[in-house]
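Asks: How does the following fold in three dimensions:
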Amino acid sequence: MPLPLHLLALAVFAMGTSEFMLAGLLPDIAADLDVAVGTAGALTSAFAVGMVVGAPLMAALSRTWPARSGLLGFLLVFLAAHVVGACSTSFTVLLGTRFVAALANAGFLAVALTAAVALVAPDRRGRALAVLLAGTTMAMVAGVPGGSLLGALLGWRATFWAVAAVCLPAALGVLAGVPARPAGASAGPALRSELGRLRRPRLLLVMLLGALVNAATFGGSTFLAPVLTGPAGLDRLWVPVALVLFGAGSFAGVTAAGRLSDRHPGAVVAVGGPLLLACWVAAAALAARPAALLALVLVLGALSFALGGTLITRVLYEADGAPTMAGSYATAALNVGAAVGPLVAATTLDSAAGPRGPLVASAVLVASALLVALLSRDALTSAPTRR
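Replies: Below is the predicted model:
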């Protein structure tokens, strides 16, 4: 895989750390800013909403920009949002910084997804995306648990400062490693033509399926801390351990997806989907057994990201003919799920299920995704489109 692809993954690592780190910080943020944990969960949803809005908007605005300049600009805005967030004493201001950071993240990722597939042969898109998304999974293995531990030791604000600091070498990597492209150098289809791809039923079905799977992933993972310190009876310092396990599973899952999603996407969904549903149900049932719960967290990370990585790749295949907007379609679809998932999961915290409620909600969302998969079988099993 080309070196610039790995440099893009470094930036995705910084952004992935920010996107997922709240799973281990919500209780501390809620206590510091005097809001309920469920209300603090809106920070995750605000980030996801910013990603949904920002993916197509930023991709459309930056479609004729030099790639390196656009990526660098988005990354610097992302850095600035974290500095403001670290200094904030208002939940409303913090909520706003999450939205702005998400807009920048969405713009970066939409451009990076398109740039990544342009660096490789058409039938190696899945491999390229696996390298890029490895930045996210490594964020979960190292960045998120490290941020959670840093938050436990020095407070949640220290984690925001750490993310801002990591953005600096990432920005240097983008500046040094991503080839410059003169604005408008490679003319593509008109924006109206690219947006017209959204009228394809198969593309919409795959996007919906990805949204449901990601809603389950974010719904359950956002509220892991209350499950671990509640029904499981573990100390607060076990939260980073659980996040390491989830991240390690995620890395394995996205790596497997990179090898299978180009040729066998239907098999990944047909096998991984039911297994993912069974694991969410098992996690809810065995939440009071710490060893079983931690083992399931590892498997849930692998299955969630194997399916998610496969669906991102499939969206790009189905959006063939929209070279500058395809990445934004994948980003927006998955972040609709990331926005809806924590909101749905938060409503279950006050139910009879208590802290287990988000796990039950994730199981329901995966079951819904499996029903959608029955409608999208053709989109998942047809041969990849070649440019």
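Asks: From now on I want contacts and neighbour counts done on CA atoms only, so please keep to that.
Replies: Noted.
Asks: residues touching G272, list them.
Replies: Shown in contact with G272 (Cα atoms under 8 Å, 6 or more residues apart in numbering): 303, 306-307.
Asks: Tell me how far it lies from G126.
Replies: Between G272 and G126 the computed distance is 17 Å (Cα to Cα, to the nearest Å).
Asks: same question, L371
Replies: 25 Å.
Asks: follow-up on the earlier one: please convert the contacts of G272 to TSV, extending it with neighbour count, distance to G143 and secondary structure.
Replies: As requested, these are arranged in TSV below (neighbours: other Cα atoms under 10 Å; distance: Cα to Cα, whole Å; DSSP: H, G, I helix; E, B strand; the rest coil):
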residue	neighbour count	distance to G143	secondary structure
L303	29	20	helix
A306	28	20	helix
L307	27	22	helix
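Asks: Now the second one, please; I'll put the structures next to each other:
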Amino acid sequence: MPFALYLLALAVFAQGTSEFMLSGLIPDLAHDLGVSVPAAGSLTSAFAVGMIVGAPLTALLGARLSRRAALFGTLTVFLLAHVAGALTTSYAVLLATRVVAALANAGFLAVALATAAALAAPGTTGRATATLLGGTTLACVAGVPGGALLGHLFGWRAAFWAVALSCVPALLAVARSVPAGAGERGGARRELRALRRPRLLAVLLLGALVNGATFCTFTYLAPLATEVTGLGAGRVPVLLALFGLGSFAGVQAAGRLSDARPLPVLAGGGAALLAGWALFALAAPSTPATLVLAFVQGGLSFAVGATLIAQALDAASGAPTLAGGCATAALNVGAACGPWAGGAAIAGGLGYRAVPGVSAGLVAAAFVVAGAALALGARTGPRAGREV
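Replies: This is a model prediction of the structure:
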């Protein structure tokens, strides 16, 4: 893999840390800014909304720029948003910086996915995508706990400064290592037309459902472990680390397998994912089962998710930038809707144990969508199949 991809993964690591680190900083944020805990929690929601809106929008706005310029610009905005967040004493300003940072993050990731596909050798798009997304999984393993530790020792602002500083080497690397004209794009109209392909739309919907299943359970993994499994609060970080390690392993496995055998990865991995979530719902009271399934489901979720992203980029070869933006938006739609579905089950009196069952339902829905897409492709004939 080109060295530039690993430098882009460093920036994705910083951005992934920023996206998830607030979960350990909310109480300190609320106390310091004089707002309620739910108000502080809305900072996470603001980031998710910014990611959903920002991915296709910023990708479209940057369609006339070289990839180097687009990556440098969005990463600079992301860095400055964290500097402003670290300095402000206003909740409203901090909320605004989270939205701006999310917009920049979404734009960067959209262009970075397209750049990864452009820089990769033929037939290695899946491996290139896995290399880039490895930054996100490492953020789950190391960045988020590290941010929480910095916040505990030096205050929540230290975590914001750390994210900003970690962007500096990536920013310099983008300026020096990413070719200015790597994979120049076509016009916006051409890219928008390419996005109407049924195969691409089906893959994006599958990505949203699978990622929704992932974040449905991941969001409530801590209370599930303490209230159902009976783990002590001190062991929850171990459980989260196991999920993160599994996700890293899954992304790496997908990088090695998804280019040569994408359908077996999606079909076999998807079936195992469905069975795993159903088993999790049944075996949640067992500590060994919970620990093992956290690792396994993290690996399967990210292996299938990374493969779907690679397939989305492949399905929209005529819209490399907007395909990356739409893939980013689809994943974040899942990341927003999955926790909502899990929360609805909890609020409905089903309890935390029902959450993995909801995840299983979302994966089952993905199989229904896949089956419908295959049936439609068979009815439209081989010519339409070649076009999509």
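Asks: which of the contacts of G272 of structure 1 lies closest to L191 of structure 1?
Replies: L307 (29.5 Å; Cα to Cα).
Asks: Could you provide the contacts of G272 of structure 1 in CSV, with additional columns for distance to P169 of structure 1?
Replies: As requested, the contacts of G272 of structure 1 are exported to CSV (distance: Cα to Cα, whole Å):
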residue, distance to P169 of structure 1
L303, 31
A306, 29
L307, 31
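Asks: Filter those down to the ones also in contact in structure 2.
Replies: Among those, those whose aligned partners also touch in structure 2, counting by both residues aligned by TM-score structural alignment, their matches' Cα atoms under 8 Å, are 303, 306-307.
Asks: how far apart are stretch 302-315 of structure 1 and its match in structure 2?
Replies: When structure 2 is overlaid, stretch 302-315 of structure 1 sits 0.4 Å from its aligned residues on average, using mean Cα distance after the TM-score superposition for structure 1.
Asks: matching residues in structure 2 for that stretch?
Replies: Equivalent residues of stretch 302-315 of structure 1 are located at 299-312 in structure 2, counting by TM-score structural alignment.
Asks: same question, stretch 328-344 of structure 1
Replies: Correspondence between stretch 328-344 of structure 1 and structure 2 is established over residues 325-341, with TM-score structural alignment as the criterion.
Asks: Identify the residues contacting the match of stretch 302-315 of structure 1?
Replies: Everything outside stretch 299-312 of structure 2 that qualifies as a contact, by Cα under 8 Å, 6+ apart, is 125-126, 129-130, 133, 200, 203-204, 206-207, 210-211, 214, 243, 245-255, 258, 262, 265-266, 269-270, 272-273, 323-324, 327.
Asks: repeat that for 7 Å
Replies: Contacting residues not belonging to stretch 299-312 of structure 2 are listed as 125-126, 129-130, 200, 203-204, 207, 210-211, 214, 246-251, 253-254, 258, 262, 265-266, 269-270, 273, 323, 327 [Cα atoms under 7 Å, 6 or more residues apart in numbering].
Asks: of the kept ones among the contacts of G272 of structure 1, closest to D235 of structure 1?
Replies: The closest of the kept ones among the contacts of G272 of structure 1, once distances to D235 of structure 1 are taken by Cα to Cα, is L303, at 26.3 Å.
Asks: any idea how far F78 of structure 1 is from that closest one?
Replies: Plainly put, L303 of structure 1 is 29 Å away from F78 of structure 1 if you go by Cα to Cα.
Asks: Next: P240 of structure 1.
Replies: As defined by Cα to Cα, P240 of structure 1 lies at a distance of 24 Å from F78 of structure 1.
Asks: So which bit of structure 1 is stretch 250-259 of structure 2 matched to?
Replies: When stretch 250-259 of structure 2 is compared against structure 1 (TM-score structural alignment), it corresponds to residues 253-262.
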